[in-house]
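**Q** using only what follows, build the 3D model:
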Amino acid sequence: MPADESISLAQMRAVFYSAVVCDALDALGYPHQSPRVPLSPLTTTGVLIGRCKTTLWADMAHPDPSPYELELQAVDTCQPDDVIIAAAGGTFRSGLWGELLSTAARRTGCVGAIVDGAVRDRAKMTQMGFPIWARGTSLYDSKDRNRVIDIDVPVEIDGVRFVPGDLVVADIDGVVVIPRAVEAEVVRHAWNKVHDENIVRQAIADGMTATAAFKKYGVL
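**A** Below is the predicted model:
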């Protein structure tokens, strides 16, 4: 296993998945790092791994004097490997994210978006292969319905805290965030568990019972 510092995002993307990261967090005493609300991949398959770029959203019921201002600022200030986190309280008042924001975000190096609410332009985002996790879709524009009220601040989704720069992992099973304070330990633990699971899988395939494999390796 490479040292923690040498495990790149590319290496993580090749072998990590959300459940093994949750297991690593559990082992280190962080059992509530994955929102229980349904955040599902709508445009791609596979795993999304990157750094949190946070946006905080609110519902509106009046004309917006500065439409799209902060969401555009958030997109334009993304760094390579960022993942937009849209903390919007699960709103379906509008489609918060769409094709044009995806195009702009990709230009800055953003690798995906996780939206606690609805998105739109799903077919076009699927065609361009931009990874989106969300609760569902809404055809309505966000103008005068929702707006970003802050960026680059800690936000919460279903009581789980997402801090700018935290490592986030998402796949078909869900979304999990790794606090910076324990990132090195979690990455090392998850890396080792992937390796151990490969050994157990092969042992069972070769004829060992699940009970015997767990007794020998302590991995399930």
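**Q** CA atoms for contacts and neighbours, from now on please.
**A** Fine.
**Q** what's the local residue count around Gly98?
**A** Close neighbours of Gly98, defined as other C-alpha atoms under 10 Å, add up to 21.
**Q** one more, so I can put them side by side:
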Amino acid sequence: MNDANVERAARLDTATLSDALDKLGINGQCYRIKPRSSSFRMTGRAWTIKYGPAANPPGTVGDYIDEVPEGSVLVLDNDGRDDVTVWGDILTEVAHRKKIAGTVIDGINRDVSLCLELGYPVYSRESWMRTGKDRVQVEASNVPVNIGNARVCPGDLLRGDADGVVAIPKEHEEAVLAAAEQIHYAEDAIRHAVREGKSLREAREQFRYHQLQTPEAT
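**A** I've put the predicted structure just below:
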């Protein structure tokens, strides 16, 4: 199914989208969530998982993958834990085969080599090998979660590139994308003007660079 706003977001970088979020007063920058490779690019709608400490007996950590639709971004909230992983090679292989757009983790992953080999985008705080099995479990799926101090709800628009991940709330995505496109076109115009011989100061003044990210009055 075509999704025009996913396609629009895919044409924009996270820095531009971040500026648009700032302009609109929306906190959607996922702090410290980084790609395992600077070549990774990812755009899609959030399918969320919330983790918690394992019960006794412990619950599962990963059987949800069969339910995730093609083109989704898997968003895993492990409360920023860096001592146990919630993503590894089996999940990477299945997600890649299912054509899931990528995985975002507030926490860590392991088996980095396979996601690099397959080109499957994984964004997380860091990587380490210790399993989360019997240490954490899935508490809920498709609920609001916290990723790098940004609230992510099911269906929100996520964009990832070499600079990290931004989450665009579904109810604000039209305004955010429109603002980001305006910033993108203005910055392109500034670069073109400088190449044609204008000074950077002149080009920025002409295309109102210093007002592009100014928060809108409420």
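**Q** need the TM-score between these chains.
**A** Scored against TM-score structural alignment, normalised by the length of the second structure, the superposed chains reach a TM-score of 0.87; 209 aligned residues with a C-alpha RMSD of 2.1 Å.
**Q** mind checking the SS state of the closest residue to Arg122 of the first structure other than its chain neighbours?
**A** In space, and not counting its chain neighbours, Arg122 of the first structure is closest to Thr43: 6.5 Å by C-alpha to C-alpha, 6 or more residues apart in numbering. Following DSSP: H, G, I helix; E, B strand; the rest coil, we place Thr43 of the first structure in the coil state.
**Q** go ahead and confirm Thr43 of the first structure touches Thr137.
**A** No - Thr43 of the first structure lies out of contact with Thr137 (C-alpha atoms under 8 Å); the separation is 11.4 Å.
**Q** corresponding residues in the second structure for the longest helix along the first structure?
**A** Scanning the first structure for the helix with the most residues, using DSSP state H, yields helix 183-205. Following TM-score structural alignment, the aligned partner range for helix 183-205 of the first structure in the second structure is 173-195.
**Q** residue contacts, the residue nearest to Ile178 of the first structure when sequence neighbours are not counted?
**A** Once flanking residues are discounted, Ile178 of the first structure sits nearest to Leu167: 5.2 Å by C-alpha to C-alpha, 6+ apart. Shown in contact with Leu167 of the first structure (C-alpha atoms under 8 Å, 6 or more residues apart in numbering): 49-52, 177-180, 183.
**Q** give me that answer again for 7 Å
**A** 50-52, 177-178 (C-alpha atoms under 7 Å, 6 or more residues apart in numbering).
**Q** among those, name the ones in helices.
**A** Among the contacts of Leu167 of the first structure, no member falls in helices (DSSP H).
**Q** just put the residues you listed in a markdown table and tack on distance to Thr209 of the first structure and neighbour count.
**A** Below are the contacts of Leu167 of the first structure laid out as a markdown table (distance: C-alpha to C-alpha, whole Å; neighbours: other C-alpha atoms under 10 Å):
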| residue | distance to Thr209 of the first structure | neighbour count |
| --- | --- | --- |
| Gly50 | 37 | 25 |
| Arg51 | 40 | 27 |
| Cys52 | 41 | 28 |
| Val177 | 34 | 27 |
| Ile178 | 34 | 27 |
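**Q** out of these, which ones does the second structure keep as well?
**A** Among the contacts of Leu167 of the first structure, the contacts conserved in the second structure (both residues aligned by TM-score structural alignment, their matches' C-alpha atoms under 7 Å) are 50-52, 177-178.
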